[in-house]
Each structure stands twice: as structure tokens, then as C-alpha cells.
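Asks: sequence and predicted model, in that order:
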Amino acid sequence: MTSALVLNCTLKPSPADSSTHKLAGEVAAALNEQGVTLDGEIRVVDFDVRPGVEKDMGGGDQWPQIRSRILTADILVLATPTWMGHHSSVAARVLERLDAELSETDAEGRPILFGKVALVVVVGNEDGAHKITADLFQALNDVGYTIPAQAAVYWNGEAMHTTDYLELPEVPEQVASATATAARNAAHLAQLLRTNYPTG
């Protein structure tokens, strides 16, 4: 059974409302409709994730428990808000910690994240979604993830306004369409990889 994990890189600790949580949840629900089992959502800011590029930075670092769930999931949904046109500092921390996986290999000598799929979710009331998506796609691909076609879902509010995604009366049609497409493509690709390119 294909599984998915959401890493929510909002700056807001639980239980604060989060537009990132809302949009990422819609992507997770769409994956579930495609037969993907959900391993839930991790709000990274709720954990003591230390700076560094090692699997375990010690001193109470809680990244190892997040990492164990990342390694189990077939699909990673990396979700971030937009701040000043860039992904959040929490998302940057996640990418830094994923850097450790560059030196981790399976029994056949392949990067340990080969055979896994990644999706990106970006939300904010300012521009920057395409730049953020490009940055996250490149980093995730570097560490071994396969990126499906049309694997990003984003929402940017109208320029110079303060409306949050949480405040929208309904999901915009374009966002719903992108969500369905991303989920369908990710689920299909993950199943192909599990069947034809099993990790060792």
C-alpha cells in the first residue's frame, strides 16, 4: 500500500490555525482518494529540529523521529508558507537536514530516498510560489526524490491584500484542479516505483 507523509513548515506552532495546514490537508485528502494511506501531518515547528546536516545532531534533537517517518513514506508532501517571496525558515531547516541523506545508500548502493516521490505545497498572500517550487523541487530531487509531472499546488492571494487561504469561502477551482492532478500523478508514479523499482 502506498503511503504519504505531510511535512508542514508553517511558522505557527500547534494548535494555531494555518493556511499551510489547510491546503496541505486538501492535497492529503486527494491522495487518499487515490488509494494512498496517510501517515498524517508533522508540523515541524512543534519539534526541536536542530540546525545541521547530520541525521542526528544530538542534545535532544528531534529530527531523527521525523526522519524515521520520512523514510517509511512513499510520498512526501512538503508544504510551506511564503515569507518575503521565499519559503519559510522551517522549510529551509528541513532541506538542510535532508542533506544528510546524500551519503545514505541502500543495499544496492543507491541513495536511500530513490524510489520515493515528492509533492510541494506553497501558500501565501504574496508572490513567490514558482520560485519556491523550483527551489524545493531541486533540493528534493538532489537527495533522491522523483518529482511527478505538475507536482506542485499553490495559492497566492491578490497582490497588496491580506486575505489568507483560511479565509476563503471555498476552494478556488484552479487550486482544486491542481490538487487533484498532483495527487493523481503522485499516486500513479509512487505505485510504479514500488512495483518496478523497489528499494533494497
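Replies: Arrived safely, thanks for sending. Note that the coordinates shown come from a computational prediction; the quantities given were computed from them, not determined experimentally.

Asks: every contact and neighbour count from this point should use C-alpha atoms.
Replies: Fine.

Asks: name all residues that make contact with the spatially most central residue of the chain.
Replies: Taking Cα atoms, centre = their mean as the criterion, Leu78 is the residue nearest the geometric centre of the chain, at 1.1 Å. Going by Cα atoms under 8 Å, 6 or more residues apart in numbering, Leu78 touches 6-9, 118-121.

Asks: put this beside the first:
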Amino acid sequence: MKALVLNCTLKPSPEPSNTEALAKIVVKELERLGVETHMIRVADYDVKTGIKSDLGDGDGWPIILKELLASEILIMATPTWMGTLSSMAMRVMERINGLYPARDDKGRPITYDKVAGFVVTGEEDGARHVVTEIASGLMDVGFTIAPQSYTYWNNGPGPGNSYLESDFRKEWSRETGKMVAANVVAVANALKKTPIPAWK
């Protein structure tokens, strides 16, 4: 089984990423459960704005899309900006929306039997809203949303320290991250045994 983690920080490598730090907790547990995991920092690729799967020369999305389609699990990881998902995460969602008409060899949406989980960080709150926005978009194109499949961290009300700078309630976020991994793997295994049928 494979999992793809898309880190939608605005920072390119090698800048430290708060979102990556929390996502690594999920990655470690996925790997402990026997899942082959690959994390991509989307900012390292020139993912062009649009909804098609390939926007031509220089577009970084086709490389990421190939990894996504080869994976049973997708973990969307994003910081919170002004109470919502990062612009990088929104760009990923727009490109994923381009898969809406795509079908597999059984005539099903190409993202059927793929399971999604979520990691959100931010100095201020908004994580539950971010999860709701991304989960709704992924579900719309065919992803399955596992129960209790998100972890998040924020510093409380008002501006403050980032995840890497603070020790505030990190233990909850880390333990919940482990649960995220366990739940997405459980649902992915269930779908492998009983795939979602084609509608017609």
C-alpha cells in the first residue's frame, strides 16, 4: 500500500516547515503500519494555476499526479492562512478537480477507493474549517474520507508562536496524528477487500 503526503506550505525547500513537522508524525505511523510513504513539498514544483491535468511545458503537476494515482492514501497537509487553506493547497485542489471526468477501467471515477486524511497547522485557529473545505472537495471527485482522519495544531487565539517554536499541546496533535494514520489505513484496507462499485 502507498500513501502520498502533499505538504502545501508556501515555503520551498530547504526552509523549515511547521506543517511538515506535524505531517512527519503521520508519516512515521503510516510506515510503522507497513505503508510506503512519499512526501512532496508542492512549493518545490511549478504547479500551474488551472484545472486540467497537464498544462504543458514546465507544469509540475503531472509528476505529482502520477504519484497520487499510484497511491491508495492521500494526506493533504496545509498551514492555515487568514483562517483558510494555503494558496498552494487551493491550487492542488483545483488541479485535482480536473480529475472529475476521468474514469478507471471499470467505468468508475479514477479516485474511487482512495482514502484521504488531513494535517493542518497555524499560529491561529481555522483548522476545522480548512479540513471541511478540503474534505468536501476531495469527496466530490471520488475520494473516501476516513473517520477522525485529521490532526491539527494551533497556538490558540491571536497571533503567536509557530508549531516548531512552541510546546503548546503538541502531544494531543501527535497522538491524533497516529490515529489518523491508523484510520486511513483501516479504510484503505477495507476498500481493497470491497471496492466501491461502478454506478452503471
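Replies: That came through fine. Values in this document were obtained by computation on a predicted structure and should not be read as measured data.

Asks: TM-score for these two?
Replies: For these two chains in superposition, a TM-score of 0.94 is obtained (TM-score structural alignment, normalised by the length of the first structure); 198 aligned residues with a Cα RMSD of 1.7 Å.

Asks: ok so, going back, what's the most distant pair in the contacts of Leu78 of the first structure?
Replies: For the contacts of Leu78 of the first structure, with distances taken as Cα to Cα, the pair at the greatest spread is Cys9 and Ala118 (14.8 Å).

Asks: more neighbours: the two, which one.
Replies: Of the pair Cys9 of the first structure and Ala118, Cys9 is the one with more neighbours under other Cα atoms under 10 Å, namely 28 against 25.

Asks: would you map the helices across the first structure?
Replies: In the first structure, helices defined by DSSP state H lie at 19-33, 63-72, 89-98, 129-142, 173-196, listed in chain order.

Asks: can you tell me the closest non-neighbouring residue to the residue lying farthest from the centre of the first structure?
Replies: In the first structure, the greatest distance from the average C-alpha position (Cα atoms, centre = their mean) is reached by Met160, at 26.9 Å. Using Cα to Cα, 6 or more residues apart in numbering and skipping the chain neighbours, the partner closest in space to Met160 of the first structure is Glu126 (7.4 Å).

Asks: thought that neighbour was touching Thr163?
Replies: No - using Cα atoms under 8 Å as the test, Glu126 of the first structure is too far from Thr163 to be in contact (9.9 Å).

Asks: so what does Cys97 of the first structure match up with in the second structure?
Replies: Residue 97 of the first structure: Arg, not Cys. Arg97 of the first structure maps onto Arg95 in the second structure when the alignment is built from TM-score structural alignment.

Asks: again with Ala151 of the first structure
Replies: In the second structure, Ala151 of the first structure lands on Ser149 (TM-score structural alignment).

Asks: how much space separates that match from Ala190 of the second structure?
Replies: 15 Å (Cα to Cα, to the nearest Å).

Asks: quick one, which of the two is more surrounded?
Replies: Ser149 (23 against 12).

Asks: which ones are touching the more buried one?
Replies: For Ser149 of the second structure, the contacting residues are 116-118, 179-181, 183-184, taking Cα under 8 Å, 6+ apart as the criterion.

Asks: one more time with 6 Å
Replies: Ser149 of the second structure makes contact with 117, 180, according to Cα atoms under 6 Å, 6 or more residues apart in numbering.

Asks: do Pro111 of the first structure as well
Replies: Applying Cα under 6 Å, 6+ apart to Pro111 of the first structure gives the contacts 104-105.

Asks: same question, Asn141 of the first structure
Replies: When contacts are counted by Cα under 6 Å, 6+ apart, Asn141 of the first structure is found next to no other residue.

Asks: to which residue of the second structure is it aligned?
Replies: Aligned against the second structure by TM-score structural alignment, Asn141 of the first structure finds its counterpart in Met139.

Asks: for Pro172 of the first structure, same thing?
Replies: Using TM-score structural alignment, the partner of Pro172 of the first structure in the second structure is Lys170.

Asks: tell me, how many neighbours does the spatially closest residue to Ala139 of the first structure that is not a sequence neighbour end up with?
Replies: Ranked by Cα to Cα, 6+ apart and with sequence neighbours excluded, the top spatial neighbour of Ala139 of the first structure is Leu95, at 6.9 Å. Counted with other Cα under 10 Å, residues neighbouring Leu95 of the first structure total 17.

Asks: from Gln65 of the first structure, how far off is the closest residue to Val27 of the first structure other than its chain neighbours?
Replies: Nearest residue to Val27 of the first structure in three dimensions, chain neighbours excluded: Thr179, at 5.6 Å (Cα to Cα, 6+ apart). Remark: distance between Thr179 of the first structure and Gln65 of the first structure (Cα to Cα) = 28 Å.

Asks: what does Ala24 of the first structure give?
Replies: Distance of Ala24 of the first structure to Gln65 of the first structure, given as Cα to Cα: 21 Å.
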